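1. coordinates only, no sequence provided:
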């Protein structure tokens, strides 16, 4: 039996019903606090509270809108504790919060679409009250899995940084880009599902290979993945394996790869500096199904008998004149016809 004002379990809900029900489920109560209330209850300056809210990527609420809950108050308190403990420094606070907001926004969008798809619902109008009850069971499970993955990544990140004695944000490493060959032309001929399958396969395989060779995926940017690896030899093995995946797996697209070695600035999980730009430019000049590395990377690999390097013609690309690329391949076999 449903309570007063509650829709029947099999009835469809309109948009306002869905949003109200999801808000109460996710935040524990209906919004009833204004911006000034949240600032006062949390003990955080109103302007600071507003800046943090916007940095998370949420739309700004009007002064008189009762758009907040006690969960928002608690989140501000916890953030302030991190600031006071020195974990979040004043000059990095906004980038830190923006990074969290962007990461979870993308994750939440995917999760909601996946949940609606599992119910066969493509819109709010197709969501029934019974589906929201199912969501109530799913959310705690998702929270536990996300907390586990986060803790596991903390262990990996701490191990990587401590074992390399990294005490500064700038450190030498290999930056790589793997780019799907002919993505634009291929996508025009594919159905939406075929394109989704190809991109998912690309992300799945590249992520696995990069991790297997002690690397880290920094981010995926449409049809390419940006990754970093500490050791040049690991990066070379990684790139060669990725290149050969297309031969063994019809669902994995052909790629081209650019690698560059040097000092890189690590900031909020992303990487910056000339080395990143060089790796990107090398990818753009690589032929389909090939690997191109910079001179520094080639110097680190020159004496490795398990690899074959060949200097290519110098080239000029945006921001870099006379860039010196090298092709990277496996050693020539008996049946290899040569370059």
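-> On my side now, so go ahead. Nothing here was measured: the structure is a model prediction, and the numbers come from that model.

2. CA atoms for contacts and neighbours, from now on please.
-> Fine.

3. which residue ranges of the stretch 51-200 of the chain form strands?
-> Taking DSSP state E, counting those that start in this stretch as the test, the strands found in the stretch 51-200 of the chain are 170-180.

4. show me which residues of the longest helix along the chain are buried.
-> Taking DSSP state H as the criterion, the chain has its longest helix at helix 129-163. Residues 129, 131-132, 135 are the ones in helix 129-163 that count as buried (16 or more other CA atoms under 10 Å).

5. do the same with stretch 41-55
-> 42, 44, 46, 49-50, 52-55.

6. and what of stretch 298-316?
-> Buried residues in stretch 298-316 (16+ other CA under 10 Å): 298, 301, 307-309.

7. cool, stretch 246-259 as well?
-> 252-259.

8. please apply the same query to stretch 280-288.
-> Those would be 280-286, 288, for stretch 280-288 by 16+ other CA under 10 Å.

9. repeat that for stretch 170-182.
-> 170, 173-181.

10. for residue 303, give its distance to residue 182.
-> 34 Å (CA to CA, to the nearest Å).

11. what's the most distant pair in the buried residues of stretch 41-55?
-> 42 and 55 (17.7 Å; CA to CA).

12. picking up where we left off before, among the buried residues of stretch 298-316, which are located in helices?
-> Per DSSP H, those map to helices at 298, 301.

13. Throw the buried residues of stretch 298-316 into TSV and include distance to residue 23, thanks.
-> Formatted as TSV, the buried residues of stretch 298-316 follow (distance: CA to CA, whole Å):
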residue	distance to residue 23
298	55
301	55
307	56
308	58
309	58
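
14. so the residue nearest the centre of the chain is in which element?
-> Closest to where the C-alpha atoms of the chain average out (CA atoms, centre = their mean) is residue 219, at 4.3 Å. For residue 219, the host element (DSSP states H and E) is strand 215-221.

15. and that strand, what does it pack against?
-> helix 192-212, strand 224-229, strand 270-272 (3 or more CA pairs under 8 Å, 6 or more residues apart in numbering; DSSP states H and E).

16. run the chain-centre distance for stretch 210-225.
-> Centre-to-centre, stretch 210-225 and its host chain are 9 Å apart (CA atoms, centre = their mean, to the nearest Å).

17. ok, second structure coming up, stack it against the first:
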């Protein structure tokens, strides 16, 4: 007991390493006990069972080889079923499938002959009365299946038109129909054409009849609109309907031939189970003979194995408890580490860092950077306790963090009472400029609401610029995900040169937002390090501007 206490730390809390080490030692002991017991048992049975086991294994191996060859033939058949709409109907292409399929069938027949010879040599005549006729029947079924596949290939060859695949015919007819609609300037019908093509692709990938029914309904809807549209003259209408008829005709041919092929496959699927049962019966019969011999000499081994199992169960309990404790601790610590890492870095960057990428630096052609600074905060800090000051910042910045999540943006950092956020990275986003604009307007709303609720008196000054940046990780300790480039400097200047309570943007940002938002032209101002720059003040969203859906690229 004292030894066990020393091993387990005398009641002290064990580290994860120690728990895994103890579990590993117990596992080694368990393996050693079971291995020794199995070795003794096998020595007792080896001499009497070696020959019969070899024969049983050989019978099973030949059976598995036959089954593997038949499965390969089925793969050729399935490959043909999946690809037949897109292959050319030349004799070379079709014969290639026939030859591959026939080669696998011949392997089945050759292995069957070898298996018959092996079973004929088995003493005792167990298989002479039953197995040989079963194998003959097995081969007959396989030959019938081979002929059925050849007939299936023949069905496909009958559908060929000028050696062009059916999918090519579909595409040609659909292209002619689309061109006819575009020439007639009937752009509103192209959506139905695209929908038909989508249902066609879904059918070819799933073979679900419901997809083709939807295609037929869409085609009927398109037909009715063509018949009633005033954009077509009579000749154009006949052409469009002819192309639509040709497209539907080929689609119906695909469905019809798919059904015929599926019927043939379904018929053989029923026979395939009987074939598998015959192989299993052959292997089971020989295995039974081996089992009877083995059972006669296994009583002693059974006693030894039962004793080993009891010891193994005791060891397994110890191992399970150690592993469970270690894994629970590991999961808990891993979850904490993951949570901390995701609070520091964007999720895609965190995953790359965990993959041990040494250098993480990405160039983004266009993002939108926002800097915000609380006006009047310095004065507030002069007559506010540090704890209350931090609490105020925490409330405001927590609201800002929530806005970052709502607008699908990325917070970069806070410095004192300054807040930096960017749109369009690390995952590119189509409308990052609008997202930043909405974020800025919401930040003003948050500050106004906070002042109303607390009686404080300060405002926020925001600067925004759109352009290219470099984003990455610097350092190996206390690292951060940061941005570099002139775009960052300009956005910071927009904030520092802005007006209290305003949102100042550059001309680049203004051009991207002017159709959706209201602005005041502030005119050119002198910007440190950049000279004269035209600046604008964002005042709100236009009433008729639709709500932005933030779309990642």
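-> Perfect, I can see it now. Being a predicted model, the structure only gives us computed values, none of them experimental.

18. drop the TM-score for these two in here.
-> The TM-score (TM-score structural alignment, normalised by the length of the first structure) is 0.51; 194 aligned residues with a CA RMSD of 3.4 Å.

19. which one of the buried residues of stretch 298-316 of the first structure sits closest to residue 158 of the first structure?
-> Once CA to CA is applied, the member of these that ends up nearest residue 158 of the first structure is residue 301, at 27.7 Å.

20. tell me the contacts of that closest one?
-> 232-233, 307 (CA atoms under 8 Å, 6 or more residues apart in numbering).

21. same check on residue 73 of the first structure?
-> 38-39, 41-42.

22. map it onto the second structure.
-> Under the alignment (TM-score structural alignment), residue 73 of the first structure pairs with nothing in the second structure.

23. so where is the helix or strand hosting residue 182 of the second structure in the first structure?
-> If you go by DSSP H and E, residue 182 of the second structure is part of helix 166-183. Helix 166-183 of the second structure corresponds to no residues in the first structure, going by TM-score structural alignment.

24. list the buried ones in that helix?
-> Quick answer for helix 166-183 of the second structure (16+ other CA under 10 Å): 166-167, 169-170, 173-174, 176-178, 180-181.

25. which elements pack onto that helix?
-> helix 190-206, helix 234-296.

26. so what's residue 111 of the first structure up against?
-> No residues are in contact with residue 111 of the first structure under the rule CA under 8 Å, 6+ apart.

27. if we use 10 Å, what do you get?
-> 105, 117, 142 (CA atoms under 10 Å, 6 or more residues apart in numbering).

28. now render these as JSON lines, adding distance to residue 98 of the first structure.
-> Output for the contacts of residue 111 of the first structure, formatted as JSON lines (distance: CA to CA, whole Å):
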{"residue": "105", "distance to residue 98 of the first structure": "10"}
{"residue": "117", "distance to residue 98 of the first structure": "29"}
{"residue": "142", "distance to residue 98 of the first structure": "22"}
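
29. so what corresponds to residue 435 of the second structure in the first structure?
-> Match for residue 435 of the second structure (TM-score structural alignment): residue 234.

30. pretty sure its match sits in a strand.
-> No: Residue 234 of the first structure is assigned helix when assessed by DSSP: H, G, I helix; E, B strand; the rest coil, not a strand.

31. pretty sure it sits against residue 210.
-> Yes: between residue 234 of the first structure and residue 210 there is a contact under CA atoms under 10 Å: 9.2 Å.

32. the more surrounded of the two?
-> Neighbour comparison, residue 234 of the first structure and residue 210: the larger count goes to residue 210, with 22 against 16 (by other CA atoms under 10 Å).

33. where's the aligned residue in the second structure for the more buried one relative to residue 136 of the second structure, distance?
-> Aligning on TM-score structural alignment places residue 210 of the first structure opposite residue 404 in the second structure. Counting by CA to CA, the separation of residue 404 of the second structure from residue 136 of the second structure is 74 Å.

34. for residue 206 of the second structure, same thing?
-> 38 Å.

35. also residue 23 of the second structure?
-> 56 Å.

36. higher neighbour count, those two?
-> Using other CA under 10 Å, the more surrounded residue of residue 23 of the second structure and residue 136 is residue 23, with 22 against 15.

37. packing partners for the helix or strand hosting that one?
-> Assigned by DSSP H and E, residue 23 of the second structure falls within helix 16-83. Secondary-structure packing of helix 16-83 of the second structure (3 or more CA pairs under 10 Å, 6 or more residues apart in numbering; DSSP states H and E): helix 91-121, helix 131-159, helix 190-206, helix 234-296, helix 299-344.

38. export those helices to CSV and tack on distance to residue 418 of the second structure?
-> Formatted as CSV, these follow (distance: least, CA to CA, whole Å):
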stretch, distance to residue 418 of the second structure
helix 91-121, 69
helix 131-159, 71
helix 190-206, 49
helix 234-296, 63
helix 299-344, 17
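
39. nearest to residue 390 of the second structure, out of the ones you listed?
-> Per CA to CA, nearest to residue 390 of the second structure of those: helix 299-344, 19.1 Å.

40. tilt between that closest one and strand 410-415?
-> Helix 299-344 of the second structure and strand 410-415 are oriented at 60 degrees to each other (axes from the mean of the first three to the mean of the last three CA atoms, to 10 degrees).

41. tell me the angle helix 299-344 of the second structure makes with helix 234-296.
-> 140 degrees.

42. report all helices and strands that helix 299-344 of the second structure contacts.
-> Going by 3+ CA pairs under 10 Å, 6+ apart, helix 299-344 of the second structure lies up against helix 16-83, helix 347-354, strand 410-415.

43. distance to residue 299 of the second structure added to those, as TSV?
-> TSV is the format used below for these (distance: least, CA to CA, whole Å):
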stretch	distance to residue 299 of the second structure
helix 16-83	10
helix 347-354	54
strand 410-415	70
